[in-house]
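>>> quick one: sequence plus predicted model below, questions after.
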Amino acid sequence: MTSYQRGTIPTSIDETMAMLESADYLAGTALATVLFLSLRMKRPLFLEGEAGVGKTEIAKVLAKALDRPLIRLQCYEGLDVSSAVYEWNYPAQMLEIRLSEASGTTDRSSIERDIFSEKYLIRRPVLQAISGEPGRAPVFLIDELDRTDEAFEAFLLEVLSDFQVTIPELGTIRAQEPPIVIITTNRTREVHDALKRRCLYHWVDYPKAEQELEIIRRKVPGCSAALSQDIVAYVQKLRTLDLFKNPGVAETIDWATALTELDRLALDPETIADTLGTLLKYQDDIARIEGSEGRRLLSEVQSEQRAAG
């Protein structure tokens, strides 16, 4: 198997897969390929998919494997420049003005130069991301971009085009080396095509059964092989239902951990009903699975396990 040297940019798709696997992130060839190309071409990577499929984790794994700082911009409705890019430390500036006045300083231009200096600049995620050192450019995670409004999206488009920010009082700050940009969205709204065109794109789907089973083996080593198979088979069937929110990989891991802590060796209706809160997060979904639907799924899983024998 191809090995990976920590802290280096992968030189092949196989090495990219090895890099991800070194941090226990199991990726298919398609994801490894687009991630490899994103790193080599120095283009932002746009990851779309349902919540809980591991999009954010890719940025965390990348920062750990490459030994780079991880800077996260968590998007939300109403996010503005002062929260995302920079702002001035107004209380400290006012204190400096009063101290200058108390000391008899009357040169307004001198005071202005002093208070609008780096000393009083508060760097938010965007400015932090473009201020990285050459060879140590951070991994810049723009998480859940679809939660922001179109105005901020347009501003971000400009930042990603030139990797620079203009601060009227200081001038333009340019990235000596562009950060490694990972953008995620849960597709609650469509992101404008102009931004997508500047990125490489990948849809992150739920893992297949074999892959999810391997994830449990790595993340919950105390979970027995038989129970792990039951858990994965049950979760995979849950995702075929019309639930309000399908369980993600993180919920599968939580459920496996909970059942292991309870010393369960197999699934049964009572155990499932008692622990559904670790797997499903909406009462309507829980109520549906607590009833006949949940028992039907368990019966199917057990029948398939006996047939596989």
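Arrived safely. Numbers count the residues shown, from 1 in each chain.
>>> for the rest of this, base every contact and every neighbour count on C-alpha atoms.
Noted.
>>> quick one, strands of the stretch 151-300 of the chain?
Using DSSP state E, counting those that start in this stretch, the strands of the stretch 151-300 of the chain run over 164-167, 171-174, 180-185, 200-203.
>>> now render these as TSV, adding distance to F155 and mean neighbour count.
Compiled in TSV, the strands of the stretch 151-300 of the chain are given as follows (distance: least, Cα to Cα, whole Å; neighbours: other Cα atoms under 10 Å):
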stretch	distance to F155	mean neighbour count
strand 164-167	10	15
strand 171-174	15	12
strand 180-185	15	24
strand 200-203	19	17
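>>> dump those to TSV, plus distance to A92.
As requested, the strands of the stretch 151-300 of the chain are exported to TSV (distance: least, Cα to Cα, whole Å):
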stretch	distance to A92
strand 164-167	18
strand 171-174	21
strand 180-185	33
strand 200-203	42
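>>> what about these, which gets the closest to I71?
strand 180-185 (9.7 Å; Cα to Cα).
>>> R98: how many residues sit nearby?
13 (other Cα atoms under 10 Å).
>>> that older thread, I'd like to know which of the strands of the stretch 151-300 of the chain lies nearest to F36.
strand 200-203 (10.6 Å).
>>> which other helices and strands does the closest one contact?
If you count contacts as 3 or more Cα pairs under 8 Å, 6 or more residues apart in numbering; DSSP states H and E, strand 200-203 packs onto helix 29-41, strand 45-48.
>>> closest one to A209 among those?
Once these are compared by Cα to Cα, helix 29-41 is nearest, at 16.3 Å.
>>> now the closest one against strand 180-185, angle please.
Counting by axes from the mean of the first three to the mean of the last three Cα atoms, to 10 degrees, helix 29-41 lies at 140 degrees to strand 180-185.
>>> deepest in the core, which of the helices and strands packed on strand 200-203 is it.
strand 45-48 (a mean of 23; mean count of other Cα atoms under 10 Å).
>>> here comes the other one, which I'd like you to weigh against the first:
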Amino acid sequence: MNKQPTILVTGVNGQVGFELVRNMQCLGRVIALDRAALDLADLSRVRNTIRDLKPSIIVNPAAYTAVDKAESDVDMAMRLNAEAPGVIADEAARSGAVLIHYSTDYVFDGTKVGRYVEDDATNPQNVYGRSKLAGEQAIAAAGCAHLVLRTSWVYGRRGKNFLLTMLKLGAERPELRVVTDQIGAPTWSNTIAAATAHVVAQGLAAADLEWWRERSGTYHLTAAGETSWHGFATAILGLAMEEKAPTILPVPSSEYPVLAKRPANSRLALGKFSETFSLNLPAWEEALRLCMAD
């Protein structure tokens, strides 16, 4: 592979895509495409764009992420999260490019005691999870050099996410009710992007497609540690508001009805990623402090 490759990044207006572009600028020629430039729903356009640009590395954070809306918008969720990644992977296999793609803890049902490892049985409980799992399977079937990075509870300072919702509601209300019986690792979008950039840098140093092929597969990539949504909200507002923070009441998920069922246990084991790429991921509390100070 070229030492200064063309790196195609999709979905660059999203939380992870925006941070990816910032983290990868020094690694090669970065082509950053938003939805207007590359709508993943247009599969022919996806295929033609990749053929025209001839990227060495494709990083695909673009996705359908409206978890509850997906329950009634099944076709579009499958198009963006399953069919489009399959097309991208087919093109990567055809041209000898590397694909880095992001998936989710929602491929699991959340009933395991302990952390999920990469080869645990999947059993998604909602349309979003099923669509993301189908995307994983399409990429594996294409046979390209690839990394599928499962993450969870992604937040950042842009877009729509739990952090920004809590900051808004915390400034408006004296009391908040937040779910306490779902456990996971809040993961800053920049943590994901920085870790991805480190992996890409390793691959470029190896300068060999075989390096990527030897490491192809699925990895879990989240912040270290765990908490509940209630614990996450408490940490956010504690940093943002200190003594002015509202009261945050713990409630079971049964009192917070949503269309799409969420896993109670979203904890992902990080050992495979850390051992393969010699990277230790930061604790979620430290990453949150950095995000809040950013």
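Cool, the structure landed. What you see is a predicted model, and the numbers here were worked out from it, not measured in a lab.
>>> TM-score of the superposition?
Superposed pair, TM-score by TM-score structural alignment, normalised by the length of structure 2: 0.32. Supporting alignment: 138 aligned residues with a Cα RMSD of 5.4 Å.
>>> what's the closest of the strands of the stretch 151-300 of structure 1 to R295 of structure 1?
strand 200-203 (32.3 Å).
>>> how about the helices and strands packed on strand 200-203 of structure 1 in CSV, adding distance to R72 of structure 1?
As requested, these are arranged in CSV below (distance: least, Cα to Cα, whole Å):
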stretch, distance to R72 of structure 1
helix 29-41, 18
strand 45-48, 14
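>>> these: which one's closest to L213 of structure 1?
Within those, the stretch nearest L213 of structure 1 is helix 29-41; the backing value is 17.9 Å (Cα to Cα).
>>> elements contacting that closest one?
Contacts defined by 3+ Cα pairs under 8 Å, 6+ apart place helix 29-41 of structure 1 against helix 13-22, strand 45-48, strand 200-203.
>>> swap the cut-off to 10 Å and go again
Here helix 29-41 of structure 1 touches helix 13-22, strand 45-48, strand 180-185, strand 200-203, going by 3 or more Cα pairs under 10 Å, 6 or more residues apart in numbering; DSSP states H and E.
>>> please name whichever of these is nearest to A84 of structure 1.
That would be strand 180-185 among the helices and strands packed on helix 29-41 of structure 1, by Cα to Cα, at 14.5 Å.
>>> which one, of the helices and strands packed on strand 200-203 of structure 1, ends up nearest to T260 of structure 1?
Ranking those by proximity to T260 of structure 1 (Cα to Cα) places helix 29-41 first, at 30.9 Å.
>>> of all the strands of the stretch 151-300 of structure 1, which lies closest to R306 of structure 1?
strand 200-203 (34.4 Å).
>>> rewinding a little: okay if I get the helices and strands packed on helix 29-41 of structure 1 as a markdown table plus distance to A59 of structure 1?
As requested, these are exported to a markdown table (distance: least, Cα to Cα, whole Å):
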| stretch | distance to A59 of structure 1 |
| --- | --- |
| helix 13-22 | 10 |
| strand 45-48 | 10 |
| strand 180-185 | 6 |
| strand 200-203 | 14 |
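>>> closest to A258 of structure 1 out of those?
Here helix 13-22 is closest among the helices and strands packed on helix 29-41 of structure 1 (Cα to Cα), at 24.6 Å.
>>> what angle do the closest one and helix 29-41 make?
Here helix 13-22 of structure 1 runs at an angle of 110 degrees relative to helix 29-41 (the same axes, to 10 degrees).
>>> and the host helix or strand of A77 of structure 2, what's buried?
In the assignment (DSSP states H and E), A77 of structure 2 maps to helix 74-78. Across helix 74-78 of structure 2, burial judged by 16 or more other Cα atoms under 10 Å covers A77, M78.
>>> what's the helix or strand following it packed up against?
Once helix 74-78 of structure 2 ends, the next helix or strand along the chain (criterion: DSSP H and E) is helix 84-95. If contacts are counted by 3+ Cα pairs under 10 Å, 6+ apart, helix 84-95 of structure 2 sits against helix 43-53, strand 57-60, strand 98-104, helix 127-142, strand 145-151.
>>> recalculate using a threshold of 8 Å.
If contacts are counted by 3+ Cα pairs under 8 Å, 6+ apart, helix 84-95 of structure 2 sits against helix 43-53, strand 98-104, helix 127-142.
>>> out of those, which gets nearest to A293 of structure 2?
strand 98-104 (25.9 Å).
>>> what angle do the closest one and strand 145-151 make?
Per the same axes, to 10 degrees, the angle that strand 98-104 of structure 2 makes with strand 145-151 is 20 degrees.
>>> before we move on, back to that, ok, which of the strands of the stretch 151-300 of structure 1 comes nearest L99 of structure 1?
strand 164-167 (25.3 Å).
>>> which strands and helices sit next to the closest one?
Applying 3+ Cα pairs under 8 Å, 6+ apart, we find strand 164-167 of structure 1 packed against strand 171-174.
>>> and the longest helix for structure 1?
Taking DSSP state H as the criterion, structure 1 has its longest helix at helix 292-308.
>>> so which bits of that helix are buried?
G294, R295, L297, L298, V301, Q302.
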